[in-house]
Every structure is written in structure tokens, then in C-alpha cells.
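Trainee: here is a sequence with its predicted model. Questions after.
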Amino acid sequence: MSAAASNVASTGAAALPLGPLTDYLRAQGLLGDAAPQLSVLAGGQSNPTFRIDAGPSRQYVLRKKPAGTLVASAHAIDREFRVMQALQGSGVPVPRMLAYCEDGSLIGTPFYVMEFLQGRVFMDQGLPGMAPAERLAIYREMNRVIAALHAVDYHAVGLGDYGKEGHYVGRQIARWTRQCRESPLPVNAAMQRLMDWLPAHLPPGDETTLVHGDYRLDNLIFHPTEPRVIGVLDWELSTLGHPLADLAYQCMGWRIPHDLWRGIGGLDLTSLGIPSEAEYVRWYGEATGRDAAGHWDYYIAYNLFRMAAILHGIAQRAQDGNAASADAVQTGAKAGPLAELGWQAAQRYQATRG
């Protein structure tokens, strides 16, 4: 989902009760005389997202929990609001947070309102239509921003209690394993193997930073003309965690085939001007002083497992009828292939460790 996506659906906004919402926005000082116009922002599998137009200088984004029975701790829009509010003025660009409403009776579920950022959102990591130098600059900027995120003093910005410190990867494995095993939908053999293998091979050493949890190209808004991030979005999975695990989440893209889902695997990266996975990781190491090489395939395997578990949850919501996106069934079906890639990374890691 994106606060700057230009692809706007023409249906769905009518499901929101416009009268109560208008009264609320006016009470928050966000409306003038013009009546707000709502449209659905395309994209997103989790929390329904809407654009609000109420005049040239009054354009907002509303993000709410979906209706229906939800998995405990999922759809944490209150945490999204809190972390973006805490990061205002930091080295991590985020939209301004304008209002949070926990009263679910107003429009059906809790929601928040933030500023609308006019910019570019790139859905394809191959960046079609760009010159090689432009692609390189985009990847450099993505790397710079994630390094800046992991440099944030989370205590200083009021997020010292935003998550548990330490043992992040192990706790995440346990969480997503439990969620998969509690789901009525079966998981494939590779997923079963990862659920057993990952907790038995946790790398030594630990570190805690603020992590995004879903840091990838299409969750970034770039300046309309410059290769500069003006907003990082979709903080639902953010917490305190291991920075290398957070980086490896984005780097899954190098392992996922381009024709499977959001990946750049198999593309001619050199001719495109896109850095190799190793080069991208090296940039991050130069900016932060961290060295991921020793256990990199483990973190990749973990993230492919985690992503497969998330997609498995989307498939479950699609079956239950409360997925936010129309393509939830197709998206959820990718859980199995991602788990297979994760198991391949696990086997590579095990082979290098003897």
C-alpha cells in the first residue's frame, strides 16, 4: 500500500460512513468548507487504505483495520501510527501523522490519518524504463535509508518499550511457526522443514535496533523527480529487532525469480545498473560497520520462511473472506514456492558451516 500511489480504485470507499468521518476530521481541524472525497488506494493485503481529498492543501491518507475476526497482534495500525510519529524529524523520512482514532464504532474499526505524499512508488524492483544510472541511484538511496533506520536511537525517540530487546530472530520464528500451525490451511513440506531447522541453527551473537519488518521498494515513496526517499510506509511489522535480519528481508529480492513475485532473480543486473546482492550488503556494511557475510544465508532462509508465513496468513484471510486485496488468493499461493527457496538457502548455509 502507498500514500502516494496514483492507481486509485473507484469502488470500496462508499463502505465508509462519510458523515461520521467528516465530523471527526472537522473536529480535528483537518477540513475546511469543502466536503471530503474518498477513494481507495490500490494495493495492500492487510489494512484498507483510502485517500481523502478535501481541497488543494487538504489531501490525506486514512488507514484502518479490516473488518472481521483478526489474528491476534496483526493489523497493528496503532503501532504504525506510534512509530511514524516518533520518527518525525529523524533521519528516516516518514509522512506526518495527523490523527489516531481508536473508537471502532465511528467507521467500523480503529484508524489513523496521515498526510498524503506526492511522489513516485515503484512496484517492480527491476525498475523498467529507467537508465542504469537511475536504477543505481535508487538502490543506493534505499540502502542509505535502511542504514539510517538502524542507526536511530530508539530510546531517545521514545520507543524503548516498542519491543523486546534481544533474541528477535528466535522469537519471530516461534511466532510465525505458531501462527502457521494454528491455521486450518496446511503448509508444504519445505515450510515444515524450515519450522524445525531454523530454531536449531540460530547464529551466535545478537544486536537490537529499530527494524521496519517490511522494508522493500514498493513501501517507499520517492521524490517526484529525484532519487530521494520522502516517505517510508507500512510499519505494521516494525519492532525492536536484529538489523541484519531486517536487511536480509529486503535482500530476498535477489533470490526470488522475477517471474515469481517481486524479485530480481534471473535478471541481467549488470546491464540494468542494479547492484549485486553482495554489493548491496557491502554498501550497508560500509555505512554501519556490520558484517553479515558469515551467517547471511541463514538470515535469508529465515526471511523467506517469514514471508511464506505471512503469505500463508493472507491465504487464510482470503479463505475467511476478510482479506483487504482482491488478489489475496493468488498472493497467498506464493507461500509454498518461497518456502522452497528458503529451504534451499538453509541447505547452502548448512553446507558452508560443515
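Mentor: Perfect, thanks for sending it.

Trainee: make it CA atoms for all contacts and neighbour counts henceforth
Mentor: OK.

Trainee: quick one: the helices in the stretch 151-300 of the chain?
Mentor: Per DSSP state H, counting those that start in this stretch, the stretch 151-300 of the chain has helices spanning 168-182, 189-200, 243-251, 269-272, 277-288, 296-320. These are given in chain order.

Trainee: which helices and strands does the fifth one pack with?
Mentor: Contacts defined by 3 or more CA pairs under 8 Å, 6 or more residues apart in numbering; DSSP states H and E place helix 277-288 against helix 132-150.

Trainee: for the helix it packs on, packing partners?
Mentor: Packing partners of helix 132-150 (3+ CA pairs under 8 Å, 6+ apart): strand 209-211, strand 229-232, helix 269-272, helix 277-288.

Trainee: buried stuff in it?
Mentor: When burial is assessed from 16 or more other CA atoms under 10 Å, helix 132-150 yields the following buried residues: 132, 134-150.

Trainee: repeat that for stretch 73-80.
Mentor: Buried residues in stretch 73-80, counted by 16+ other CA under 10 Å: H75, A76, I77, D78, R79, E80.

Trainee: please apply the same query to stretch 347-354.
Mentor: Judged by neighbour count (16+ other CA under 10 Å), stretch 347-354 contains these buried residues: Q347, Y349.

Trainee: alright, now check it against this:
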Amino acid sequence: MDPAGTDLASLTPLAGGWSGQTFLAGVAGEQSVVRIYADPGLRGAAAHEVDAALLRLVRGLVPVAEVLEVRRADPATGMPALLVTSHLPGERGDLLLPTLDAPARAELGARLAGILADLGGMPFLRSGPFVDGDLRIGSFWPDGQDVDGLPAYVDLATPQLGWWTPDELDGLREVAVDAQALLDTVGRVCLVHSDFNPKNLLVDPQTLEVTGVLDWEFAHAGHPFTDLGNLLRFERDEDFTGAVLAAYADRRGTPPADALALARAADLWALVDLATRRSANPVAAAADVLLREVARRRDPGAVPA
């Protein structure tokens, strides 16, 4: 497929994301996915190269689309950067999961745990965001800013949580201190998808095979339990959660209770970030509600009433 010969106005937006930059295209009877980097986000001008490199890195180990073409932005014509990939079959996990019975939810949970275990086995030497197509690692904190651990990040975010009560903020600080102590017991760094949840997963509704892991725009090198925390963030169904943790324990050796505690601790980073942007989208709003309950009860596993 040649995106230069495609009428961009004829592309069909793909549902499920917030960026509105991913489209379905059909040329000569074949479907492809075109991501247009009009707003490249945190990765800047190299965003399309990083996304392509990540797909190439994990393809064959994790179900992802094949990279068909990567095209740099053309300032002369105003054409933004493009990434063209194959179109994957399957139904979005967030639409399929509520329709499954208990055994099927457990089976899907075990399959997802296997993918998480594979991601957790892809090591890096240090944590940070990917900054270019060679997947070099940069810093999360620009301008020389040094944020050493979750408690420091909470302090940094506190001014942006103006609707929280003083008691809630105190509770969040207490939880952050304990969570960081737990996270520090794991010394490895690995590839983190960082948005690993049913909305970004494609599943064959008949076989429950995971056919695609989508949207790698937040991927980075980070803590091995970050993705597990993301997957289980709002999930309290025992059939699904129990199967995820049991299968993860079989692959990685971490007892289910320990893995869940580490997952909840690791996810606090994302919850704090989302809470500061609660008006951005429904996920951020739900994260704010969840995190406030965690802070009130001083318990990372708390569930809003």
C-alpha cells in the first residue's frame, strides 16, 4: 500500500482510542491501518519511528501488526508522518469480555497473563521512555528534573489535585511510601506496554486467542509489574483476576498475592497521572475516583463504593 496515493479524507476512523489519529484504509481489496502523526504527543517527531521499532521488536513474540511502511513528515507539503501496518482480525477485548461466561473469562485471563509474562521477559538496562527508532532510552523528566520515586511524584502532582481533601492527600502520600518500598524489592527493568487493557486487545471470539496488542504509544522501559497493574486496575472479577494471577505465577514464579500487591503498587504511577487529568476522558475520571478511595482507605486494593 502506498499512503501517498491514498485519499486521506476517505479513511475510516478506528474506534477505541482517544487520539483520533488511527484509520482503516482499503487499497486493491486489502485492508491496512494508517496512523497519522499530526500530533505526535510525548515522543515528538520520532513517534512514528519508535512505534514501528517496537512492533518490529516484539513481532513473533507478541501478537502485533506487521509494519508495512514508515514515512517521515514532509514540511514542504504539510504531510504528517505516517505508519502503515497490517490490519489484524478479532474483536476488541473490552466489548467481548462482558459477554463471556466464567470459564471463558478465566481462559482469556490466562492467555493475557502469558503475553504479560512475555513482555516481562524482554529486559532493558534502565528505565525511561524510548526517544528514537533505535529505541534509545531517555528521561521521563525534562529539563534535568529529578523525580526519585513515587512519593516524590505524588508531591509533584499534589498542586494539580486541588479538589482533593487534605486527608486524602495525606493518605495518598502514605500509600506512595509503602508502595515504593514494595516496588524497590524488584530490581529488573523490562519492556512495558503501559496501556495493556482490554480496549487495546483484539481477541478471536470463537477461540479466545489474542490476535493483537494495539496502541504502543506509551510503551517504555520500566517496572515488570506495570502492565499487570494496568490490566487489573478496574478489574475485580474473581474468575478473570484469579486466572490472570495464577497463570502469571506459573510463568514468572511470583505468588498470586504478591503479584497483585506489586501490580497495585506499580499502577499508582499511572493513577496519579490520570487523576491530575480527570476531565480528559472517562478513564482518567474513573482513575481519579479509584485513587481517592485508595487514599481514603490507605489501601491500594480499595474499591469505590
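Mentor: Nice, thanks for sending it over. As the structure is a computational prediction, the values presented were derived from the model and not from experiment.

Trainee: among the helices of the stretch 151-300 of structure 1, which is nearest A86 of structure 1?
Mentor: Across the helices of the stretch 151-300 of structure 1, the minimum distance to A86 of structure 1, taken as CA to CA, is reached by helix 243-251, at 18.6 Å.

Trainee: can you tell me, leaving aside adjacent residues, what's nearest to Q160 of structure 2?
Mentor: Ranked by CA to CA, 6 or more residues apart in numbering and with sequence neighbours excluded, the top spatial neighbour of Q160 of structure 2 is T276, at 5.6 Å.

Trainee: so what's that neighbour up against?
Mentor: Contact analysis of T276 of structure 2 by CA atoms under 8 Å, 6 or more residues apart in numbering lists A157, Q160, L161, D288.

Trainee: which one of the residues you listed is nearest to Y248 of structure 2?
Mentor: Distance to Y248 of structure 2, by CA to CA, is smallest for D288 among the contacts of T276 of structure 2, at 27.7 Å.

Trainee: show me the contacts for the corresponding residue of structure 1 for that closest one.
Mentor: Matched across to structure 1, D288 of structure 2 falls on G336, judged by TM-score structural alignment. For G336 of structure 1, the contacting residues are V187, N188, A190, M191, A308, taking CA under 8 Å, 6+ apart as the criterion.

Trainee: can you go through these and name the buried ones?
Mentor: Applying a neighbour-count criterion of 16+ other CA under 10 Å, the buried members of the contacts of G336 of structure 1 are V187, A190, M191, A308.

Trainee: H87 of structure 2 and P63 of structure 2, how far apart?
Mentor: 12 Å (CA to CA, to the nearest Å).

Trainee: actually, A221 of structure 2.
Mentor: With the distance defined as CA to CA, A221 of structure 2 ends up 19 Å from P63 of structure 2.

Trainee: out of these two, which sits in the more crowded spot?
Mentor: With other CA atoms under 10 Å as the criterion, A221 of structure 2 and P63 differ in neighbour count, and A221 comes out ahead with 24 against 19.

Trainee: and the more buried one, what pairs with it in structure 1?
Mentor: Using TM-score structural alignment, the equivalent of A221 of structure 2 in structure 1 is L240.

Trainee: OK, contacts around L311 of structure 1?
Mentor: With contact taken as CA under 8 Å, 6+ apart, L311 of structure 1 is in contact with T331, G332, A333, K334, A335.

Trainee: of these, closest to P203 of structure 1?
Mentor: Each of the contacts of L311 of structure 1 was scored against P203 of structure 1 by CA to CA, and A335 proved nearest at 24.5 Å.
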